[in-house]
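Asker: Got a predicted structure plus its sequence, pasted below:
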Amino acid sequence: MEGATSRARSRAARPAAVTAAVLAGAALLAACGSSGTTAVASTAPVERATISVGVSGAGTMAASSSRNLGFAAGGLLTSVDVQVGDTVTAGQVLARIDRFQLEQLVVQQKANLSSQKAALAKLENSPALQGTRNTLAQARTIRNATSSQVAATKRADRVALSRANGALNSAQAALAACTTDCASLQAAVVSAQTAVSTAEQTLKVATAAGKVSVASAEQGVVTAQNAANSAASDRPYTIAQQKAAVTTAQSLVDVAKHNLSLATLKAPFDGTVTAINGAVGEYLTASTGTSAEAPGTDAAVPGTTVVAGTSTTTRAGGTQFMVISATGPMTAVVPFQELDAAGIVAGQTTTLTFDALPDVTTTGEVTAISPAGTALGGSMSYLVTVSLDTSDKRLKEGMTVHATVATEEKKDVLSVPNDAVRTENGQSVVTLVDAAGAQRTVDITAGLVGPDRTEVVSGLAEGDQVLLPTSTTH
């Protein structure tokens, strides 16, 4: 894309030397007349016209929308269903890469999802919490039974002690009443005393053993209670954790399915295949390239440079596997030097011509201008996007286009040909020719000066005839 632009400067003041040139022309005419040359005078009417001035630049044609296509993961290219130049519709299959590994990954992730769901079901239906509650209830029953047994044993031992004390009292009373041959009564007292001691010891031992049994049963209750509390507390969090694992597994399945779908390349919109860089059986790398878009549109800036070794070549589509350009009106992308770009705004009318189609001249409208400049040819240029008013099918991407943007325009204003206007003493004048052929110089106020006509602000009326420079015929 050439970056050079030229400014149409139609407002430049006409030099005072124009008058001298006219006089010299008149002298030359007289000389020519003496040698058989005929002077031809002509006039032009003052009429209304559209006058515009603008800036010009050379750029490149581009599709209204272009997309670089490829495979996200790369792989072995197994089929290409289109050719360069084919017209495709949105959603149409363009190419495929090998799906085996991607399909196996889907199988693996589905199996993992099933495993995580089974673990969740196991947690949700687990009897562990109810088991801990049953264990707690049983521990409480054992504690209560142990307490009852200890209490009964203590009561029995107290009764036995009471009886032993009663027997001792009876033996002692009998001994006290004895007057002769009391040896047997003394033995009975000793035996009763021994029984009391035994009963007392039995009560102490039973009391101590009862305390241990009750404490052990109580500890069983505490342990069972802690287990039940822990199970009740952990259950919702454990289930929530497993649900999260199921969600993660599901997302991995979705990702695997998505990656599998990307193994089939489809057209994103209706368009034409403009480049294919790959053949069946070749391994494609993951697509990472992006398109540089023209300002204000989806049109890609034409021209991609690919560097191979030490040489630089241009290849359609650059490094992308496939490029599709949208059908429909074309777009012109034109760089303008910064001085010219300063006067360009969206909506301005543009005239376009083409090197490859010299018979085609069309108009368009500035769509957008880039806010940032690009260094082209040693100067700063700004890309301007122009939408075309024609859909001529002969226009193709990459064609050179010459664009003239009307930076100032006045419609339906009085005007005369530029050649009719001259400057005398710093004043714009014309030669007015009346119906009888009489001539007189008239001062005018000139306005906008276009490529071929000059606006007349005052000094002339529509329909007036002004003299044009004299031409000669032999």
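Answerer: It's in. Numbers count the residues shown, from 1 in each chain.
Asker: drop to CA atoms for contacts and neighbour counts, all remaining ones
Answerer: Noted.
Asker: for the stretch 351-474 of the chain, what spans make up the helices?
Answerer: Using DSSP state H, counting those that start in this stretch, the stretch 351-474 of the chain contains no helices.
Asker: Once you drop chain neighbours, what's closest to Thr441?
Answerer: Thr431 (4.5 Å; Cα to Cα, 6 or more residues apart in numbering).
Asker: and that neighbour, what does it touch?
Answerer: Ala420, Gln439, Arg440, Thr441, Val442, Val466, Leu467 (Cα atoms under 8 Å, 6 or more residues apart in numbering).
Asker: Quick check: PyMOL command selecting the buried ones in the residues you listed.
Answerer: Here is the PyMOL command that selects the buried residues among those (16 or more other Cα atoms under 10 Å):
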select buried, resi 420+466+467
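Asker: Could I get the contacts of Thr431 in TSV, plus columns for distance to Val323?
Answerer: Shown next, in TSV, are these (distance: Cα to Cα, whole Å):
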residue	distance to Val323
Ala420	54
Gln439	67
Arg440	67
Thr441	65
Val442	63
Val466	58
Leu467	59
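Asker: Second structure for comparison follows:
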Amino acid sequence: MAEAQRRKDQAQRAVAASTITAPAAGFVESVNTAVGADPSCEEPVVVLRADELQVESSIDAATLAKLRVGQQALVTVPDARARGMTALEGLPTSAVTPGSRDQPVSGEAGSDVLGAYSREGEGDRTAGLGGQAARYLMELRLPVPPAGVLPGIRAEVTLTLDSRDHVLAVPPSAIHHDREGDYVLVLQCDDIEESGECRKSVPVRTTVRLGLAGDRLTEVISGLAENDSVILPAPEK
């Protein structure tokens, strides 16, 4: 009896001194076995997830053509009020079929790609997939996720493809297109009072040459001067 008790005490000390090591670094998401219960082979005792996260998004062909391995990307997570930097470790190699479960959906898990792109080669953005614009799946690793960022949360990815300093720029909604090219409507005075003040202004079509186009502003290389009054469309109700 004393020998059995000794073995029991020895076994308990061994259990107390033992350490369970996970096969990979990460976080414990759930514990499915109560203390003292016998674990079952049908259900994991502990569910882990990796401490590294991945952002999935899709980009168009024109943007893909301007990406390069190692390019820096800013990942912003609005719900967590967090942001972090990462880099492209590889370029997309296949298109995302419209309507597939792998295609990121705006407002759900996935992300939106932001950034500037050149208008040159813009026609390539409509290739393939039954006449619909081709999209390519892009994956970005976050080796050190910002605090508060969890799997499934929505993120925004900003890729700076090119940049210009000290340029004239207008909102994209101000730009119109027809067979003659790109143009904006500029207010010009049609009736000047003797005092020199303008009594009446009229919209005048002004041809412009465009450069980089971003989400909020489009560069105007020529056709406009600083302080020109460009007409914007009325906001939708």
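Answerer: Nice, I can see it. Treat the numbers as computed from the prediction; the structure is a model and nothing was measured.
Asker: so the equivalent of Val55 of structure 2 over in structure 1 is in which element?
Answerer: Aligning on TM-score structural alignment places Val55 of structure 2 opposite Val334 in structure 1. Val334 of structure 1 is located in strand 330-337, with elements delineated by DSSP states H and E.
Asker: next one: Gln10 of structure 2
Answerer: helix 2-17.
Asker: Helix or strand next in line after that helix, which one?
Answerer: Using DSSP H and E, the helix or strand that follows helix 2-17 of structure 2 in sequence is strand 26-31.
Asker: in the next helix or strand after that next one, what counts as buried?
Answerer: As assigned by DSSP H and E, the chain's next helix or strand after strand 26-31 of structure 2 is strand 46-50. Residues of strand 46-50 of structure 2 classed as buried by neighbour count (16+ other Cα under 10 Å): Leu48.
Asker: For strand 46-50 of structure 2, give me the average deviation versus structure 1.
Answerer: Per the superposition on structure 1, strand 46-50 of structure 2 and its aligned residues are separated by 5.7 Å on average (mean Cα distance after the TM-score superposition for structure 1).
Asker: Packing partners of that strand?
Answerer: Here strand 46-50 of structure 2 touches strand 26-31, going by 3 or more Cα pairs under 8 Å, 6 or more residues apart in numbering; DSSP states H and E.
Asker: what angle do the strand it packs on and strand 46-50 make?
Answerer: 150 degrees (axes from the mean of the first three to the mean of the last three Cα atoms, to 10 degrees).
Asker: Report the distance from strand 26-31 of structure 2 to the chain centre.
Answerer: 27 Å (Cα atoms, centre = their mean, to the nearest Å).
Asker: That one against structure 1, how far on average?
Answerer: Mean for strand 26-31 of structure 2 is 4.8 Å (mean Cα distance after the TM-score superposition for structure 1).
Asker: Spit out the contact partners of the equivalent of Glu156 of structure 2 over in structure 1.
Answerer: Counting by TM-score structural alignment, Glu156 of structure 2 corresponds to Ala403 in structure 1. Contacts for Ala403 of structure 1 (Cα under 8 Å, 6+ apart) come out as Ser56, Gly57, Ala58, Gly59, Val334, Thr350, Thr351, Leu352, Thr353.
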